[in-house]
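Novice: Here's my sequence, what's the structure:
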Amino acid sequence: MMKNWFKSGAPWIWMTAGAVSLSLISVLGLLLMIAWRGLSYFWPADIYEFQLEQGQAQQKIIGEVYDTEEVSTKRLREAGLTIPSSAGESVERLLVKTGNREFVELDFRWILETDIKSAAKTTGIAVFERSKNGNFYGYVKHVIIDGQQADAEKLESVIERAVDINDKALDLQNDEIGAINYRLEKIRLEKRALELEGELTEEVKTQYQAEIEELNKNYQEYEKELFKLRQAANRDAVVVEDMRGELVEIPATQILDVHFPNDMTLLAKTGRFFVQIGKFISDDPREANTEGGVFPAIFGTVFMVILMAVIVTPFGVIAAIYLHEYAAKNNVTKIIRIAVINLAGVPSIVYGVFGLGFFVYMLGGSIDELFYPEALPNPTFGTPGVIWSALTLAILTLPVVIVSTEEGMSRIPSSLRQGSLALGATKAETLWRIIIPMASPAIMTGLILAVARAAGEVAPLMLVGVVKMAPTLPLDGNFPFIHVDRKFMHLGFHIYDVGFQSPNVEAARPLVYATAFLLVTVIVALNITAIGIRNHLREKYKSLEH
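Specialist: The predicted structure follows:
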């Protein structure tokens, strides 16, 4: 009976189903773990006030508990710490974020349970999110408005005013002043180009000088307005009592937000949770990427993947059409197919080295010599940028698109080709009107696989365009609006940088999970979009199959 059961193949079916189930459970478990560790980063944590007693010394600590762990008392005593004899074999210690980075050595510290005299979630503790030096914890005493002391009740209005002024100053600096600087640099390059061609006449110099004077005049006006905004913001401040018991004056220009987590209801914390997620998605990074948002990294990732898809799709489809429809079935074609398959197994860092050597130095350097001689020796395209990253990943994912497109073409019955030719259509018309539309779902499948792989690649991008902090996005309001020569930020590299290059490891750890979950979300969103397009194409051209 058992022998017949094994011969029937049923055990292998159940083993396969079990392996698939375990794989799905593992993937879901991993995603849930990343989501939990990442999303909990945005939840407003309770702030504790600890009274510590270490021998004769007493100290007050204010902060939020990040982590707890059990430590052997023997290990602590060997490290020179005094542990009471009443303690057991292990002692719990807490990792507390104390903030106030300018007044303490580290904004994270370990506290032993045996040193805690009392711990209370005191109401009225404020958490200030600042543009530098991280969070600040303390009790608000009063505020300063236009140099005059005012009640603490006006705290929100002071911060709203400071944030509004900072936003106006940032917009003025990035838009109006940034556009003037961009145009001045363009004029310098245009004059240099005309000088190299021998066409820089006195009349042209006079025209450029008049434009430069007008731009400088506008620059001075905007600069005065910028100084007025900064002076208005500098007149406001918040006075806070910190954990040392001292009063600290925090300039309003440094404050981005404030909340009182111990005073918040569950509904208020939920609202704050979603606000923090929104800020994480829409803000720029700060403090060496350990704080703030990741919008430039999201934009760079999506922009690079879309540019890669635009490049790889036509090349992959054309190559697949040639191999399947036109190439003779000989040894050369076999070698080409073997080469395509082998390309899929080449390590991604090798593509990065190739992209740096061929695209950046050879192709980009040649473009600079031919079209941008006025900018030399400063490179324009002869330096890593988003276009070279997209081209490198296009080559990386090209075999996937070729193989998937060929598979789709091989499933199209030859009778359709013969029927189209019999009705008087040429081979090119048959390809364009019959073969490619019917193979479009397979093309989209290859594109989905290409996007999934390209969005998660980091190693080659480190050589051909991605940076820790990009000063500007590849898309802005300056002509030609899309600047494919610029460097960019990427979510995958952001995870690597925050997780392994951060000066503050403890602060960066939850941010790694949050960014990883966001990267998975972006990849899923791109794939769902491509799958929707594929299903639409499948339904649209289903009639051709009949």
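
Novice: from here on, contacts and neighbour counts on C-alpha atoms
Specialist: Fine.

Novice: Work out the gap between the helix ranked longest in the chain and the centre of the chain.
Specialist: Ranked by residue count and defined by DSSP state H, the top helix of the chain is helix 505-540. On the basis of C-alpha atoms, centre = their mean, to the nearest Å, helix 505-540 sits 12 Å off its chain's mean C-alpha point.

Novice: Same check on stretch 3-19?
Specialist: That offset, for stretch 3-19, works out to 45 Å (C-alpha atoms, centre = their mean).

Novice: likewise stretch 489-500?
Specialist: 7 Å.

Novice: Also stretch 233-250?
Specialist: 34 Å.

Novice: Need the distance between the two termini of it.
Specialist: 12 Å (C-alpha to C-alpha, to the nearest Å).

Novice: Could you list the buried residues of that stretch?
Specialist: Going by neighbour count (16 or more other C-alpha atoms under 10 Å), the buried part of stretch 233-250 is 233-243, 247, 250.

Novice: Which residues does that stretch contact?
Specialist: If you take C-alpha atoms under 8 Å, 6 or more residues apart in numbering as the criterion, stretch 233-250 is touched by 60-62, 137-147, 155, 158, 161-162, 165-166, 251-253.

Novice: If any of these are buried, put those into a PyMOL selection.
Specialist: Selection of buried members from these for PyMOL, criterion 16+ other C-alpha under 10 Å:
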select buried, resi 60+61+62+137+138+139+140+141+142+143+144+145+155+158+161+162+165+166+251+252+253
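
Novice: Select from the contacts of stretch 233-250 every entry located in helices.
Specialist: Checking these against DSSP H, those in helices are L155, V158, R161, A162, I165, N166.

Novice: Distance to L447 for these - can I get that in JSON lines?
Specialist: Below are those laid out as JSON lines (distance: C-alpha to C-alpha, whole Å):
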{"residue": "L155", "distance to L447": "52"}
{"residue": "V158", "distance to L447": "51"}
{"residue": "R161", "distance to L447": "48"}
{"residue": "A162", "distance to L447": "47"}
{"residue": "I165", "distance to L447": "45"}
{"residue": "N166", "distance to L447": "43"}
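
Novice: what's the closest of those to W12?
Specialist: Nearest to W12 among the ones in helices among the contacts of stretch 233-250 is N166, at 65.2 Å by C-alpha to C-alpha.

Novice: show me where this structure has strands.
Specialist: For the chain, the strands defined by DSSP state E occupy 48-54, 57-72, 90-97, 108-112, 116-120, 125-130, 136-145, 148-150, 237-241, 247-251, 255-259, 285-286, 291-292.

Novice: Here is a second sequence; please produce its structure as well for comparison:
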Amino acid sequence: MKQQTLKSWFKSGSPWVWLNAGAVAIAVIMTLGLLAVIASRGLGHFWPADVIEAEYRIPGQPARLMAGEAVESEEVPRARLAASGLPVDAAGGEFMTRELLKVGNREVFGADFSWVIAEWLHEPRTPEDLLVLERREWGNFYGYLLSVSENGQVVASGAAAIDALQQRIERGNALHAEVMRLEKGEIGRINHGLERLRLKTRKLELEGRLTATAQADLDAERAQLDADYRVLEARLVGLQQQVGRDSLRVRTADGREQEIGMDKIVRAYQPNAMGLFDKLGFYFAKLWEFVSDEPREANTEGGVFPAIFGTVLMTLIMAIIVTPFGVIAAVYLREYARQGWLTRVIRIAVNNLAGVPSIVYGVFGLGFFVYVLGGSLDRLFFPESAPAPTFGTPGLMWASLTLAILTLPVVIVATEEGLARIPRALREGSLALGATKAETLWKVVLPMASPAMMTGLILAVARAAGEVAPLMLVGVVKLAPSLPLDGNYPYLHLDQKIMHLGFHIYDVGFQSPNVEAARPLVYATALLLVLVIALLNFSAVYIRNHLREKYKALEH
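Specialist: I've put the predicted structure just below:
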């Protein structure tokens, strides 16, 4: 009886339902676990951890004071430590604890991080007056504030120095922001105008139209730009003098004193004296800096806004390019092409293109788009720029086009499947009412197939936004000094190189000279890339669902 019941249970298909449900549950749990690991390792980097100070007593050597943040710890065999030359007592236990401290003060110690033996750290403490300085260069400084000076004169010392320091940091950051605005904004506009005049002069020379009148007009415009530049230069020098007037004197935990210019400091805080709400405020301020600021210190400090901007802009341009081409190809294959062996071969080729490694598309983009098409555009439309290339070099447009070619098969297949699902009766009804085939296609078929088009676009965006290998060849760089979208004509600079979150992860994780400092940023940037892709996909899903509801009545 039980055997018969078991056989009927198998025949009902329930085991396979449960098996599929279990596989889906395992996949969801693994995905959520992976995201949790990435989030915990990445987002924890921005929390202001306490800074410990302790005596480090290596046997047989003088004791010295150390200060830093505890990053990680591990158990290491004593034999391994002894083999590395450390004076380890072999009579102890089998393992010793080794801790990684972020000690900062790179100009003093030569490195931001140091491995220490936990058993040799004595009398650890967390002094409330221990100061952390986040700097634009040379990483963090850990030590004690002695005094604050203005134009070489001490204006505050002792307990009052911290308030004076915070006031001057706020002032220095505001002046630094104004300097950057002048350099990248107004001075950048003038430099762009001067370059435009140079190219215009060269173009008139090549065309033989550089008359005395044209030269005089160009000289007048150039003189005006030079005059504007001199005004801005004087203003910039004044701002830089104001930024550099303040300084502070600090002392490291082991007693070394040094002078630091206020223009080198981003923020100062005392983590050991901060309460929970102070730390929460600091944490969210650091998170905002991460998503809104530019990178510093070989991409291991600061933010990733240029990479976010480049990723989103490139993906949007790719979507604008791939959607019409994919839809047109699918409409031709489904609605106009004669269904025969040639059409079947084309469909097989399209499906196979979806499995081609992405780096192959990158090589194709570099060879065809950059060198052939870009070089031809330079010869035809930008001869005045020679020998410097305009479009004959990797840039935003070629990166977007390469991704469009890479994702084109996905859009074609999804759109064609959507067209195939539309009932033939709807087409015949439209034709019977007097509409032409083109009108039927444009006003009936394509609107009803739009959810399928959006499905193809969602899949294309999901793949394109995370690609890295082809982009390394056709336009993505480690650091782009300016955004490809600004206030200078033609506003959107398709020839400009960009940053990308995926390449930023690769660069920080595998090319950074400071591995320990870069590691948490790899996780944080990876989480951010996942969120950006999810946001782009959710936006497309919302549009697709809206279109599906709009045309659901026509399907029935």
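
Novice: which one of the ones in helices among the contacts of stretch 233-250 of the first structure is nearest M462 of the first structure?
Specialist: For these, the minimum distance to M462 of the first structure (C-alpha to C-alpha) is 33.0 Å, reached by N166.

Novice: Excluding chain neighbours, what is closest to that closest one?
Specialist: Of all residues not flanking N166 of the first structure in the chain, T253 sits nearest, at 6.9 Å (C-alpha to C-alpha, 6 or more residues apart in numbering).

Novice: Now do the same for that neighbour: its match in the second structure.
Specialist: Using TM-score structural alignment, the equivalent of T253 of the first structure in the second structure is D263.

Novice: I'd like the distance between that match and L225 of the second structure.
Specialist: Applying C-alpha to C-alpha, the value for D263 of the second structure to L225 of the second structure is 29 Å.

Novice: For stretch 298-315 of the first structure, which residues meet the burial criterion?
Specialist: 298-309, 311-313, 315.

Novice: That stretch maps to which residues in the second structure?
Specialist: On the second structure, the counterpart of stretch 298-315 of the first structure by TM-score structural alignment is residues 308-325.

Novice: swap in stretch 225-241 of the first structure?
Specialist: Residue span in the second structure matched to stretch 225-241 of the first structure, by TM-score structural alignment: 235-251.

Novice: how long is the matching stretch from one end to the other?
Specialist: With C-alpha to C-alpha applied, stretch 235-251 of the second structure spans 35 Å between its terminal residues.

Novice: and that stretch, how far from the chain's centre?
Specialist: Worked out by C-alpha atoms, centre = their mean, stretch 235-251 of the second structure lies 31 Å from the chain centre.

Novice: Relative to N299 of the second structure, how far out is the alignment partner in the second structure of M469 of the first structure?
Specialist: Using TM-score structural alignment, the equivalent of M469 of the first structure in the second structure is L479. Going from L479 of the second structure to N299 of the second structure by C-alpha to C-alpha gives 8 Å.

Novice: and if you look at N545 of the second structure?
Specialist: Taken as C-alpha to C-alpha, the span from N545 of the second structure to N299 of the second structure is 39 Å.

Novice: between those two, who's got more neighbours?
Specialist: Ranked by neighbour count (other C-alpha atoms under 10 Å), N545 of the second structure and N299 place N299 first, with 21 against 13.

Novice: Contacts only, for the aligned partner of that one in the first structure.
Specialist: Taking TM-score structural alignment, N299 of the second structure has N289 as its aligned residue in the first structure. The contact partners of N289 of the first structure, taken as C-alpha under 8 Å, 6+ apart, are H494, V498, S502.

Novice: about what we covered before: closest to E185 of the first structure among the ones in helices among the contacts of stretch 233-250 of the first structure?
Specialist: For those, the residue nearest E185 of the first structure by C-alpha to C-alpha is N166; the value is 26.4 Å.

Novice: And the closest one? What does it align with in the second structure?
Specialist: Aligned against the second structure by TM-score structural alignment, N166 of the first structure finds its counterpart in H176.

Novice: separation between that match and T455 of the second structure?
Specialist: 46 Å.

Novice: Repeat that for A91 of the second structure.
Specialist: Taken as C-alpha to C-alpha, the span from A91 of the second structure to T455 of the second structure is 67 Å.

Novice: between these two, which one's more packed in?
Specialist: More neighbours surround T455 than the other of A91 of the second structure and T455, with 22 against 7 (other C-alpha under 10 Å).

Novice: so the more buried one sits right up against R544, yeah?
Specialist: Yes. The pair T455 of the second structure / R544 is scored as a contact, 7.1 Å apart, by C-alpha atoms under 8 Å.

Novice: So what does N545 of the second structure match up with in the first structure?
Specialist: Alignment note (TM-score structural alignment): N545 of the second structure maps to N535 of the first structure.

Novice: Apologies, that question was intended for A83 of the second structure.
Specialist: Matched by TM-score structural alignment, A83 of the second structure corresponds to E78 in the first structure.

Novice: What of L492 of the second structure?
Specialist: Residue correspondence to the first structure (TM-score structural alignment): L492 of the second structure is matched to I482.

Novice: In space, what's closest to that match - neighbours in sequence excluded?
Specialist: Spatial nearest neighbour of I482 of the first structure, chain neighbours left out: L475 (4.7 Å); criterion: C-alpha to C-alpha, 6+ apart.

Novice: Tell me how far the one you found lies from F488 of the first structure.
Specialist: L475 of the first structure is 10 Å from F488 of the first structure, by C-alpha to C-alpha.

Novice: So between those two, which is more surrounded?
Specialist: Per other C-alpha under 10 Å, whichever of L475 of the first structure and F488 has more neighbours is F488, with 28 against 16.
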